[in-house]
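**Student:** no FASTA, just this:
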C-alpha cells in the first residue's frame, strides 16, 4: 500500500477517532460544572441560567452529540463558538499567550470543533449511518 492509499483509508477513520475523543474530553468540563463529577469546580457549581451554566450545558449536551456523531456539524459549530467565547471572556484578559493565560484547551477545542464542523463526523457516526440508510432506500 502506498502512503496515499493508507491516508485515504485511515484519514476518515481517524477523523472519527478525533471527534469521539475530543468530545469525551469536552464533556468532562460539562459534567464537572453541572454534576460535580469527577470533582466539584473550584468556584462551586454555577447557578442555573448563568453564563457558566450555559457553557456546561453546551459542553455536556453538545459533547454527547459530537461523541456519538449525531447532528455533528451544528453541535461542533456551537461548541467551537462556545470555546472561543470562553477563551476571550475568561482567558485572553490574563495575557497574550495561551500557555500563560490558561486558555490552551479553550483555543484547541475551538479549532478542533471548527474543523469537525467543516469536515463532518467521519464514517463511525450516527450521521454517517443515517446517510447510508437514506442512500440505500433510494437505490
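**Tutor:** Arrived safely, thanks for sending. Quick caveat: nothing in here was measured; it's all calculated off a predicted structure.
**Student:** going by C-alpha atoms from here, please, whenever you check contacts or count neighbours.
**Tutor:** Fine.
**Student:** and the strands in this protein?
**Tutor:** Per DSSP state E, the chain has no strands. Nothing in it meets that criterion.
**Student:** next one: stretch 94-104 to chain centre, how far?
**Tutor:** 20 Å (CA atoms, centre = their mean, to the nearest Å).
**Student:** second structure for comparison follows:
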C-alpha cells in the first residue's frame, strides 16, 4: 500500500452506514444516555437546592417548575436516548438542558473550560442525535422498519386487488365479445 493510499484511507470520511460506524454510533448513544441519568436523579434528590443554586441564579421564572422539567427530561430522556427510542425528541430536550447548563456555567465562571467542558460535550452529543436520530441499531430503526414493512404490505395488497380487478374485467370483456 502506498503512502498516498494509506493517507487517503485514514482521512476519508465515512459516508456509508456500515456496521462499524453504526456500532460506534450505538455505543456512543448508550454511554451518553446511561451516564446522563444520574444528573436527573441528583436534581430530584434535592430539587429545592438545585432550583436555588441554578435556576433562580440564571433568572428563569418558576424555578421549581423548570427544575422538575430539567430533572424529568434527564431521567426520562436519557434512557430513551440510550435505547434509541424517540431519540430525536429526547435528545432535543437534553440538548436544551445542556444549553441552559452551559449558560449557567458562563454566568458563574465566564468562558472557563473546566466548567463548560462536560455540558458542552453532552450538548454536542445530544445535538448529533437530534439531527441524525438513533442510527440503524436503535429501537427507532426497528419500529421504522416494521412500519415500512406494514406500509409496503398494505400497498402490495392494494396492487394485488387492482390486478385481480383488472384481470376480472379483462375476462368479463372477453366473455362478452
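**Tutor:** Right, received. Where do you want to start? Please read all numbers here as calculations on a predicted model, not as lab measurements.
**Student:** which residue in the second structure aligns with residue 92 of the first structure?
**Tutor:** Aligned by TM-score structural alignment, residue 92 of the first structure pairs with residue 106 of the second structure.
**Student:** how many neighbours does the equivalent of residue 76 of the second structure over in the first structure have?
**Tutor:** Here residue 76 of the second structure is matched to residue 61 in the first structure, going by TM-score structural alignment. Using other CA atoms under 10 Å, residue 61 of the first structure has 17 neighbouring residues.
**Student:** on that earlier part again, what about the match of residue 92 of the first structure, distance to residue 121 of the second structure?
**Tutor:** 15 Å (CA to CA, to the nearest Å).
**Student:** and residue 130 of the second structure? What does it align with in the first structure?
**Tutor:** For residue 130 of the second structure, the residue aligned by TM-score structural alignment is residue 117.
**Student:** how about the most centrally placed residue in the second structure, what does it touch?
**Tutor:** Central residue of the second structure (CA atoms, centre = their mean): residue 87, 2.9 Å from the mean position. Going by CA atoms under 8 Å, 6 or more residues apart in numbering, residue 87 of the second structure touches 80, 81, 129, 130, 133, 134, 140.
**Student:** what's around the fourth one, how many residues?
**Tutor:** For residue 130 of the second structure, the count of nearby residues is 21 (other CA under 10 Å).
**Student:** on that earlier part again, how far away is the match of residue 130 of the second structure from residue 75 of the first structure?
**Tutor:** Taking CA to CA, one finds residue 117 of the first structure at 8 Å from residue 75 of the first structure.
**Student:** longest single helix anywhere in the first structure?
**Tutor:** Looking across the first structure with DSSP state H, the single longest helix is helix 3-35.
**Student:** stretch 7-24 of the first structure: which residues count as buried?
**Tutor:** 12, 13, 15, 16, 17, 18, 19, 20, 22, 23, 24 (16 or more other CA atoms under 10 Å).
**Student:** generate a markdown table for these, with distance to residue 81 of the first structure as supplementary columns.
**Tutor:** What follows is these, written out as a markdown table (distance: CA to CA, whole Å):
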| residue | distance to residue 81 of the first structure |
| --- | --- |
| 12 | 24 |
| 13 | 25 |
| 15 | 20 |
| 16 | 21 |
| 17 | 22 |
| 18 | 18 |
| 19 | 16 |
| 20 | 19 |
| 22 | 15 |
| 23 | 14 |
| 24 | 18 |
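**Student:** so which of the residues you listed comes closest to residue 99 of the first structure?
**Tutor:** Using CA to CA, residue 22 is the member of these that sits closest to residue 99 of the first structure, with 19.3 Å.
**Student:** counterpart of that closest one in the second structure?
**Tutor:** In the second structure, residue 22 of the first structure lands on residue 32 (TM-score structural alignment).
**Student:** now for that match: which residues touch it?
**Tutor:** Taking CA under 8 Å, 6+ apart, one finds 78, 82, 122, 125 in contact with residue 32 of the second structure.
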